[in-house]
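can't give you the sequence, but here's the structure:
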């Protein structure tokens, strides 16, 4: 990267994502990789943004006040780190995130978290469209199995790979945790 600050944006790493009812997922080491990146960012003194999804559907594990809406303890933000709350997949919509980044002169963002095919992809597309140098970390993101439009059940790894392919070179660059840490 360079001497300009690069924001690490951790998307929806909440307790509700750890529940088995979320479904079959890929990348079981994603949390460990996110934690490695978080530690590296903190050592470098670079900005960290934690994004929390707050559901508008009562009964959702992400409904305000539910334990599922809480950050996973090992990835919880420090008091000095910025927290963004959202109620749609895209972390830029109605959250003030774009302004927060611009005010600090941040032009590059690294995205990690869940889910690759939803909030990560949506946020990456907007970041790229807004002109941010956007990097998505392939092994620090994960998603869930899903039926495609034809009704064919697709495994989580396949859904993940397609989401990364949708982003690569168009809205974002894709790299691994090790590559991102080496750039620090």
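Yep, it's here. Here the structure is a predicted model, which means the values were calculated and not measured.

for the rest of this, base every contact and every neighbour count on C-alpha atoms.
OK.

which residues sit in contact with the closest residue to residue 17 other than its chain neighbours?
Counting by Cα to Cα, 6 or more residues apart in numbering, residue 17 lies nearest to residue 68, which is 7.4 Å off, once chain neighbours are set aside. With contacts defined as Cα atoms under 8 Å, 6 or more residues apart in numbering, residue 68 is in contact with 14, 15, 16, 17, 61, 62.

and these, which is closest to residue 84?
Distance to residue 84, by Cα to Cα, is smallest for residue 14 among the contacts of residue 68, at 12.8 Å.

and the nearest residue in space to that closest one that is not next to it in sequence, how many neighbours?
Once flanking residues are discounted, residue 14 sits nearest to residue 71: 4.1 Å by Cα to Cα, 6+ apart. By the criterion of other Cα atoms under 10 Å, residue 71 has 20 neighbours.

next up, a structure to set beside the first:
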């Protein structure tokens, strides 16, 4: 896929790190893609914190009793490499919890927080590419934010459709990137375009 890498990052661009939690390592999940996702997410957090830009950490508190991401168990915790970076930057930081796909429907209210700080650009990374990253990016685009998705700082899992046909995690990630780009919801870029 030919990706436009001419990106201008604003001084107060907010990095939104979606659902990078321990529960995704549970054996219940099918095969995933992009083993470089965690390293790219870590590099983005480090870059944003070094620049004093805002970082939003999002945690999914699943209401489903059988979910590895439900509160009160280790799977709900942020992965160690994320938790170790919390509070390390000089810029604003927010921990947001949600029970649905979009970080714009959570606590505290993301839109209010962004607007109070006059933030108009968001970079959305994390897990899963085609669920919570995609939904947050689409809502951000609909709400008028300049949305950037470094798709190689996300990952997802193989999934079956209603007819039983399985799409690989790579196919789902590529379809998500195409949909976000073609629909004008977000600029889809490699992580490297946002670093430095």
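Everything's here; your move. Computed from a prediction, not measured in an experiment: that's the story for all the values here.

quick TM-score on the pair, please.
Overlay of the two chains. TM-score (TM-score structural alignment, normalised by the length of structure 1): 0.94; 182 aligned residues with a Cα RMSD of 1.4 Å.

what lines up with the residue nearest to residue 17 of structure 1 in structure 2?
Counting by TM-score structural alignment, residue 68 of structure 1 corresponds to residue 75 in structure 2.

so its match, which of the three states?
Look at residue 75 of structure 2: counting by DSSP: H, G, I helix; E, B strand; the rest coil, its state is helix.

and it, how far is that from residue 55 of structure 2?
Residue 75 of structure 2 sits 22 Å away from residue 55 of structure 2, going by Cα to Cα, to the nearest Å.

grab the nearest non-local neighbour of the counterpart of residue 169 of structure 2 in structure 1.
Aligned by TM-score structural alignment, residue 169 of structure 2 pairs with residue 156 of structure 1. Nearest residue to residue 156 of structure 1, sequence neighbours excluded (Cα to Cα, 6+ apart): residue 145, at 3.9 Å.

neighbours of the aligned partner of that neighbour in structure 2, how many?
Aligning on TM-score structural alignment places residue 145 of structure 1 opposite residue 158 in structure 2. When neighbours are counted by other Cα under 10 Å, residue 158 of structure 2 registers 17.

ok, residue 82 of structure 2 next?
Residue 82 of structure 2 has 17 neighbours, counted by other Cα under 10 Å.

then residue 160 of structure 2?
Using other Cα under 10 Å as the criterion, the residues surrounding residue 160 of structure 2 number 10.

please apply the same query to the one 3 residues further on.
Counted with other Cα under 10 Å, the neighbours of residue 163 of structure 2 add up to 6.

now swap in residue 117 of structure 2 and tell me
12.

which ones are touching it?
Contacts of residue 117 of structure 2 (Cα under 8 Å, 6+ apart): none.

residue in structure 1 matching it?
So, by TM-score structural alignment, residue 117 of structure 2 is matched to residue 104.

also residue 36 of structure 2?
In structure 1, residue 36 of structure 2 lands on residue 29 (TM-score structural alignment).
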